[in-house]
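Chemist: Sequence unavailable; structure follows:
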């Protein structure tokens, strides 16, 4: 995470600042609007205020995060969690390695980060650092576009939760072991995945969702009964930012609600509308 140089200093810089921003990382095979709209939109919103001659009382800052999505280490919202003062995460990162046995700090150094691996607490923010955090973001769903609404104001956020589950079976030859004699770890995983969907639908909660985003089978051969299976069940950045200060999100429409896929798209007009609302919001908060 980093602060950008497009900040606008207030005439009372000792007061808690107002922040905006988002993330620039993405999952594999995704689009180019998720997160980036909030970063570039935040920069432009503050630049617009600068060009207009606006003089804020509180300073305005843009924060950029580079590890909002789940990383190769299986951690999401890494930067915002550290800013929020997660001592447990800071401790865990010191010994964490990825699937190739590369440590978190070696990976961070190769990307130009992690200058001091002994004290990640230097990233922790004091609670009085910011008085508000506002994030501009694509909706990542179809409602705004379908309803013809140009701006959405977020009133609640889907709290993330994840579970890792592993099954162990007997495995064996797919053509020789008869069905009554099998202990198929792949089918156990499939049944759990379907149970997740069924449970969410039966809850009748319009906002509840459940996803099996990772499903791995071992040995992964067409003629071999899976002896092991691994799946991860997920039931967002600003979520952790609210531990630092009150926060809000401004949504803009995206094409057919597409996100986390290459077809992800938001029009220039929608982005421009979002930036205008963000600029006015930042200006209002900066005068309080």
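Modeler: Cool, the structure landed. Predicted model only: the values in this text are computed from it and were never measured. Numbers count the residues shown, from 1 in each chain.
Chemist: can we go C-alpha only for contacts and neighbour counts from here?
Modeler: Fine.
Chemist: Helix, strand, or coil at residue 45?
Modeler: Secondary structure state of residue 45, per DSSP: H, G, I helix; E, B strand; the rest coil, is helix.
Chemist: Find the nearest non-adjacent residue to it, please.
Modeler: Nearest-residue entry for residue 45: residue 279, 4.6 Å, with adjacent residues in sequence omitted and distances by Cα to Cα, 6 or more residues apart in numbering.
Chemist: do you know how far the one you found is from residue 43?
Modeler: 10 Å (Cα to Cα, to the nearest Å).
Chemist: Also residue 67?
Modeler: Using Cα to Cα, which is the criterion applied here, residue 67 is 19 Å from residue 43.
Chemist: of those two, who's got more company?
Modeler: residue 43 (22 against 19; other Cα atoms under 10 Å).
Chemist: Check the burial of residue 183 by counting its neighbours.
Modeler: Residue 183 has 18 nearby residues by other Cα under 10 Å.
Chemist: Now for residue 77: which residues touch it?
Modeler: For residue 77, the residues meeting the contact criterion (Cα atoms under 8 Å, 6 or more residues apart in numbering) are 67-70, 236-237, 240.
Chemist: Ignore what I typed, I meant residue 279.
Modeler: 42, 45-46, 48-49 are the contacts of residue 279 under Cα under 8 Å, 6+ apart.
Chemist: Pipe the residues you listed into TSV and attach neighbour count and distance to residue 145 per row.
Modeler: Written out in TSV, the entries for those read as follows (neighbours: other Cα atoms under 10 Å; distance: Cα to Cα, whole Å):
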residue	neighbour count	distance to residue 145
42	31	22
45	26	23
46	25	27
48	15	26
49	18	28
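Chemist: Which one of these is nearest to residue 63?
Modeler: Of all the contacts of residue 279, residue 63 sits closest to residue 42, with 8.7 Å by Cα to Cα.
Chemist: Below is an additional structure, to be compared with the one above:
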């Protein structure tokens, strides 16, 4: 059984363009009018595919195809929102692949052994309401009950609760716990996603079977010192936060390069006050992002960096605080799912490899509660993503969706995963 490449591509381009912005990209943020328009189109197509369709209380869209037997279902999908001025493939590729394989099964009259569900997660990118992977967190039950009241729009300060009510699709922001699923109702979760890098492009391969998703920590280190005159204050008498921030930023890179792994460590900017040419900075903020798939290295990186921060502050007479926004340990794909995907890729004669995902995905949350697997598709335009130039070819979309379909068909006949 094979999917319809033309239909998949046409729908992906059409729906992926909802929220197009003047800069040439797509800005489709969760709980906005553009997002609502896209939801209604998707839900209509899901109904045409014979699915039982619903939107949960936070905005995740789910569609279910019943199987021959009342067994735990297979869940597949990805996120439906974009970054500012993003592309048409990030997240959307996995949603549309899930819809296409279910549409193919519906058209053929095929009834799987067990139920199959697709999901379009809300607010994975968290472009306006920060935190990341919101929809899958809600489904996995890891959000605090007051989250919609305490999470604020990054620019306007609007509480998330208000945005969800204004979305006008019968959401229930006061009871996000109702979105939590029972892991016993599912056999596994599978996510197809674009790579967002150049590894597959450099290897000249259309796709990869993922082995792990790197853990990610994002946090802000705020240093407090004393402002003083750049000429008047002697070097030994200064409490200069910017110099400490610069040293910490260099240490973020050094720790990544010396970890013995492929750790990513990033400082995107340093924000200092008062930001004047001739005044010593009395406050500096360093945003740190690091990613690693080895559990021990991931934990050790943080400990080593904070030890360095403490030493810098002691040396310069500074105080520091840390505010963490993302703290997700590494997630490891289920060995049996990796094996099945490898076998099905070989049977379909699709050249492929294995790799680690360093970008974070909704799959990370599902790994905590059920077996999880991932497929990456080649990012063809120089590995670019999170920009209008993001691109994956129709041929690679077809190959990945056929692999997802065959993997799910094989899984539907599998009694359980060890």
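Modeler: Cool, got the structure. Every value quoted in this text rests on a predicted model; they were computed, and no experiment measured them.
Chemist: what do we get in structure 2 for the residue nearest to residue 45 of structure 1?
Modeler: Under the alignment (TM-score structural alignment), residue 279 of structure 1 pairs with residue 405 in structure 2.
Chemist: doesn't its match fall inside a helix?
Modeler: Yes - the assignment for residue 405 of structure 2 by three-state DSSP puts it in a helix.
Chemist: Which residue in structure 1 aligns with residue 289 of structure 2?
Modeler: Residue correspondence to structure 1 (TM-score structural alignment): residue 289 of structure 2 is matched to residue 234.
Chemist: Tell me how many other residues surround its match.
Modeler: Residue 234 of structure 1: 15 neighbours (other Cα under 10 Å).
Chemist: Tell me if I'm right that it and residue 160 touch.
Modeler: Yes - counting by Cα atoms under 8 Å, residue 234 of structure 1 touches residue 160, with 7.0 Å between them.
Chemist: before we move on, the earlier item: distance of the match of residue 289 of structure 2 relative to residue 70 of structure 1?
Modeler: Residue 234 of structure 1 sits 11 Å away from residue 70 of structure 1, going by Cα to Cα.
Chemist: show me what contacts residue 253 of structure 2?
Modeler: With contact taken as Cα under 8 Å, 6+ apart, residue 253 of structure 2 is in contact with 265-266.
Chemist: Which position in structure 1 pairs with it?
Modeler: Using TM-score structural alignment, residue 253 of structure 2 sits opposite residue 197 in structure 1.
Chemist: Quickly find the element holding its match.
Modeler: Under DSSP states H and E, the secondary-structure element containing residue 197 of structure 1 is helix 185-203.
Chemist: buried ones in that helix?
Modeler: Residues of helix 185-203 of structure 1 classed as buried by neighbour count (16 or more other Cα atoms under 10 Å): 185-186, 188-189, 193, 196, 200.
Chemist: Figure out how far it is from the centre of its chain.
Modeler: Relative to the mean C-alpha coordinate of its chain, helix 185-203 of structure 1 is positioned 24 Å out (Cα atoms, centre = their mean, to the nearest Å).
Chemist: Which is the succeeding secondary structure element to that helix?
Modeler: For helix 185-203 of structure 1, the succeeding helix or strand toward the C-terminus, using DSSP H and E, is strand 211-218.
Chemist: what about that next one, how far off from structure 2?
Modeler: Taken over the aligned residues, the distance from strand 211-218 of structure 1 to structure 2 averages 3.2 Å (mean Cα distance after the TM-score superposition for structure 1).
Chemist: Show me what secondary structure element comes after that strand.
Modeler: Beyond strand 211-218 of structure 1 toward the C-terminal end (DSSP H and E), the next one is strand 224-225.
Chemist: Just after that next one, pick out the following helix or strand.
Modeler: Moving on from strand 224-225 of structure 1 towards the C-terminus, the next helix or strand you reach (DSSP H and E) is strand 228-234.
Chemist: From the contact counts, what lies against that following strand?
Modeler: Strand 228-234 of structure 1 sits against strand 162-168, helix 185-203, strand 211-218, with contacts defined as 3 or more Cα pairs under 8 Å, 6 or more residues apart in numbering; DSSP states H and E.
Chemist: And those: which comes nearest residue 20 of structure 1?
Modeler: Using Cα to Cα as the measure, strand 162-168 is the one of these that comes nearest residue 20 of structure 1, at 26.9 Å.
Chemist: tell me, that closest one lands on which residues of structure 2?
Modeler: Strand 162-168 of structure 1 lines up with residues 218-224 of structure 2 when matched by TM-score structural alignment.
Chemist: what's the mean gap between the matching stretch and the aligned bit of structure 1?
Modeler: Distance for stretch 218-224 of structure 2, averaged over aligned residues: 1.6 Å (mean Cα distance after the TM-score superposition for structure 1).
Chemist: Can you show me the strands along structure 2?
Modeler: With DSSP state E as the criterion, structure 2 has strands at 52-55, 61-65, 73-79, 116-121, 186-194, 207-213, 215-224, 264-267, 271-273, 283-292, 319-328, 331-332, 352-357, 372-377.
Chemist: With distance to residue 148 of structure 2 as extra columns, can I get these in CSV?
Modeler: As requested, those are exported to CSV (distance: least, Cα to Cα, whole Å):
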stretch, distance to residue 148 of structure 2
strand 52-55, 17
strand 61-65, 18
strand 73-79, 19
strand 116-121, 16
strand 186-194, 26
strand 207-213, 27
strand 215-224, 21
strand 264-267, 29
strand 271-273, 28
strand 283-292, 24
strand 319-328, 15
strand 331-332, 26
strand 352-357, 29
strand 372-377, 27
